[in-house]
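Peer 1: Sequence plus the predicted model coming up.
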Amino acid sequence: MDLKALHMLWLVPVFTLTAQGLDLSVSPGITARCGSHVRLQCMATSSRSGLSIKHIGWYHRNTPVCYVDNQGPILFNQTDHYCEYEDGQLSLTFPKLKPYQEGRDLESYLCKLRSNQEVKHKYTSVELDDCAAAVTGVLTTAGPSCTFYNVYPDGEVHWFRSSNDVWVEPSNSKHLTTKRVETGGYLTIQSNLTLLETVSGVVFNCSLKSSRSGKYIASTLIRSEGLEGRGGARMAPQFKNTAVRSQEVVTKALYVSVILAVLKIIS
């Protein structure tokens, strides 16, 4: 074996040791439900002794969230997140993850490290699933109305008759949808369906379709009870217990007839 070959063999383990020296690891990309508890970890380790960390920090879209440097921990703890540092590990915790804290692209959350050995950085991502925390449905004089709360990222309201995927025809109705941005980046979406014809006993299905995934993420059923359509013929009030009410009327009439007959005989 010549001198050149021996020299190359000697260099290989040197480069291997260097590559294995300082390591910076972060949590893999996370997909979480809205309002869930999420923790991101950033850890610096070294196979070489004497590691001294000058700076380690979490950044969201290039804005510092929390970091530790020669001055000590600068944690920027708030009600919607907090940070903890111990032995080269900096954790960023979201007790209830909100939309504005999401970072879908791979370079959204960055952990930076500066030490006496090397300078390194790594990225990770935090993605929120489609969500609608709650939905309510009510019946108004104009028609059914539904409201979806804590919606993310956005959605489109679809109205059906019953739950059998039969569209409410635009020619027979019209609906108005309003959206409001709430604290934290959630949406409140309300939809009002105005009926143009008289209906009774119809079950309406109000469903929210996610603008991102194209899936229906929430729905509610609303039953109509003798609704008068705008521009339609007036309809007499209907009762859920019509048969019982009719029987009460007949009984009262017979009672009055008997009383009158008895009074006539006495007189």
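Peer 2: Great, that's in hand.

Peer 1: alpha carbons only for contacts and neighbour counts from here, please
Peer 2: OK.

Peer 1: Could you find the closest non-adjacent residue to Met43?
Peer 2: Leaving aside its chain neighbours, Met43 sits nearest to Gln89 (4.3 Å; criterion: CA to CA, 6 or more residues apart in numbering).

Peer 1: which residues touch the one you found?
Peer 2: Residues near Gln89 by CA atoms under 8 Å, 6 or more residues apart in numbering: 41-44.

Peer 1: So which of these sit within strands?
Peer 2: 41-44 (DSSP state E).

Peer 1: Next SSE downstream of the host helix or strand of Ala218?
Peer 2: In this assignment (DSSP states H and E), Ala218 forms part of strand 216-223. Remark: after strand 216-223, the chain's next helix or strand is helix 242-266, criterion DSSP H and E.

Peer 1: And the strand holding Ala218, what does it pack against?
Peer 2: strand 131-139, strand 144-152, strand 203-210 (3 or more CA pairs under 8 Å, 6 or more residues apart in numbering; DSSP states H and E).

Peer 1: Switch those over to CSV; also include mean neighbour count.
Peer 2: Shown next, in CSV, are the helices and strands packed on strand 216-223 (neighbours: other CA atoms under 10 Å):
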stretch, mean neighbour count
strand 131-139, 18
strand 144-152, 23
strand 203-210, 23
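
Peer 1: Quick one, which of these gets closest to Lys264.
Peer 2: strand 131-139 (51.1 Å; CA to CA).

Peer 1: who's in contact with the most centrally placed residue in the chain?
Peer 2: Note on the chain: the residue nearest the mean C-alpha position is Cys131, at 2.9 Å, using CA atoms, centre = their mean. The contact partners of Cys131, by CA under 8 Å, 6+ apart, come to 33-34, 150-153, 217.

Peer 1: now do Leu75
Peer 2: Contacts of Leu75 by CA under 8 Å, 6+ apart are 65-68, 82-84.

Peer 1: Out of the residues you listed, which two sit at the greatest distance?
Peer 2: Val68 and Tyr82 (13.4 Å).

Peer 1: Next up, a structure to set beside the first:
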Amino acid sequence: MSFPFAMRTRRVLIFCLFSVIAIVDCLIVQLHARPQVEAQCGEDVKLMCNVSSSQQMDVKVLSWVAFNRTLCEYERNRTEKEFHCETTKLKDDQTLTLKLNNVMPVNTGKYLCKVQSTGGVNSTATMVTIQECKGRSTASKNISHAECSFKGVYPSGSVHWFQGNTNLTNSSSTKEIKDQHGLYNIHSTLDVKGEHLHLQHYNCSLWIPSLRKYLSWQQPPLVEEVGSSVGSATVRLQTGLCMMIVRVMQDVL
């Protein structure tokens, strides 16, 4: 009756023995990489993965993997528009470098470095993040509405409208589009009153909730609309431009 018990005990001991060997085998090869890299929008970023071992070993596979795709492989230097791979070999260790070009929000995420060698297997991860992308902004105002546009910004935000200390945000209409780079294009419109428009100052600001700060601020300048007598076309002229044309005409006459 004790025979089956003895067999089970033997199997458990064998399993534990192989588990210990596997753990020791994995510890022979070590990987070193920065756990987190915070990049500036549009800059180049280098991710370096260093392999070392307490014993002599041969690297069979060393790679950078991200988004279900192998980007770099050991001893296979590779150059593409988005990234570049480079291998450095020294006496006691090897380094695989992944250079990300013009980093955008779409490039943020976890990058995994993997190694398989005669000294064992191991992996480590680097998380790439971007704090913010300021992009560019424009603003305008006429007798019917004021507009603000924020292009190429990150993270996403909301447009706040003020006239003096009065918050007009709830009266505005805002649309947001995310492009292929993970950047946001945000356009907001606010209906305004035409009477004494030149005395009314409207401010629009882009609030980023995740950063708890305003990323950009605009005061829409006045754009006068002059109706054309031909058809229903409307010609927009800046006040300063009108004055310049009048002066030129006076000089000619």
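Peer 2: Perfect, thanks for sending it. This structure is a prediction, so every number in the text was calculated from the model and none was measured.

Peer 1: quick one on the thing from earlier: hmm, which of the contacts of Gln89 of structure 1 are common to structure 2?
Peer 2: Checked against structure 2 using both residues aligned by TM-score structural alignment, their matches' CA atoms under 8 Å, the contacts of Gln89 of structure 1 keep these contacts: 41-44.

Peer 1: now that we have those residues, which one has the most neighbours?
Peer 2: Within those, Cys42 tops the neighbour count with 25 neighbours, counted by other CA atoms under 10 Å.

Peer 1: In terms of helices and strands, where is the counterpart of Lys54 of structure 1 in structure 2?
Peer 2: Using TM-score structural alignment, the partner of Lys54 of structure 1 in structure 2 is Lys60. Using DSSP H and E, Lys60 of structure 2 sits within strand 59-66.

Peer 1: Just confirm Met8 of structure 1 is within a helix.
Peer 2: Yes. Inclusion of Met8 of structure 1 in a helix is indicated when DSSP: H, G, I helix; E, B strand; the rest coil is applied.

Peer 1: Distance check, it against Val14 of structure 1.
Peer 2: From Met8 of structure 1 over to Val14 of structure 1 the distance is 10 Å, taken as CA to CA, to the nearest Å.

Peer 1: Same check on Ile30 of structure 1?
Peer 2: When distance is defined by CA to CA, Ile30 of structure 1 is 36 Å away from Val14 of structure 1.

Peer 1: out of these two, which sits in the more crowded spot?
Peer 2: Ile30 (17 against 10).

Peer 1: Identify the residue spatially nearest to the more buried one, adjacent ones excluded.
Peer 2: Per CA to CA, 6+ apart, closest to Ile30 of structure 1 is Val126, 4.9 Å.

Peer 1: aligned partner of Arg76 of structure 2 in structure 1?
Peer 2: Using TM-score structural alignment to pair residues, one finds that Arg76 of structure 2 aligns to Pro73 in structure 1.

Peer 1: What does Asn107 of structure 2 correspond to in structure 1?
Peer 2: By TM-score structural alignment, Asn107 of structure 2 lines up with Gln101 in structure 1.

Peer 1: Met48 of structure 2 too?
Peer 2: So, by TM-score structural alignment, Met48 of structure 2 is matched to Gln41.

Peer 1: Cross-check the contact I'm expecting between its match and Leu90.
Peer 2: Yes. Look at Gln41 of structure 1 against Leu90 with CA atoms under 8 Å: they come within range, at 6.1 Å.

Peer 1: Stretch 151-161 of structure 1 maps to which residues in structure 2?
Peer 2: Counting by TM-score structural alignment, stretch 151-161 of structure 1 corresponds to 153-163 in structure 2.

Peer 1: How about stretch 115-127 of structure 1?
Peer 2: Against structure 2, stretch 115-127 of structure 1 falls on residues 117-129 (TM-score structural alignment).

Peer 1: what's in contact with that stretch?
Peer 2: Here stretch 117-129 of structure 2 makes contact (CA under 8 Å, 6+ apart) with 25-39, 47, 53, 55-61, 105, 107-116.

Peer 1: at 6 Å what do you get?
Peer 2: Identification of contacts with stretch 117-129 of structure 2 by CA atoms under 6 Å, 6 or more residues apart in numbering yields 25-26, 28-29, 34-38, 57-60, 108-115.

Peer 1: mind listing which of the residues you listed are in strands?
Peer 2: Among those, the subset assigned to strands under DSSP E consists of 29, 36-38, 59-60, 109-115.

Peer 1: Report the two of the residues you listed separated the most.
Peer 2: By the measure CA to CA, Glu38 and Lys60 form the most distant pair in these, at 30.6 Å.

Peer 1: Now the closest residue to Thr147 of structure 1 other than its chain neighbours: which helix or strand?
Peer 2: Nearest residue to Thr147 of structure 1, sequence neighbours excluded (CA to CA, 6+ apart): Gln190, at 4.3 Å. Per DSSP H and E: Gln190 of structure 1 is located in strand 187-195.

Peer 1: Which strands or helices does that strand pack on?
Peer 2: strand 144-152, strand 173-181 (3 or more CA pairs under 6 Å, 6 or more residues apart in numbering; DSSP states H and E).
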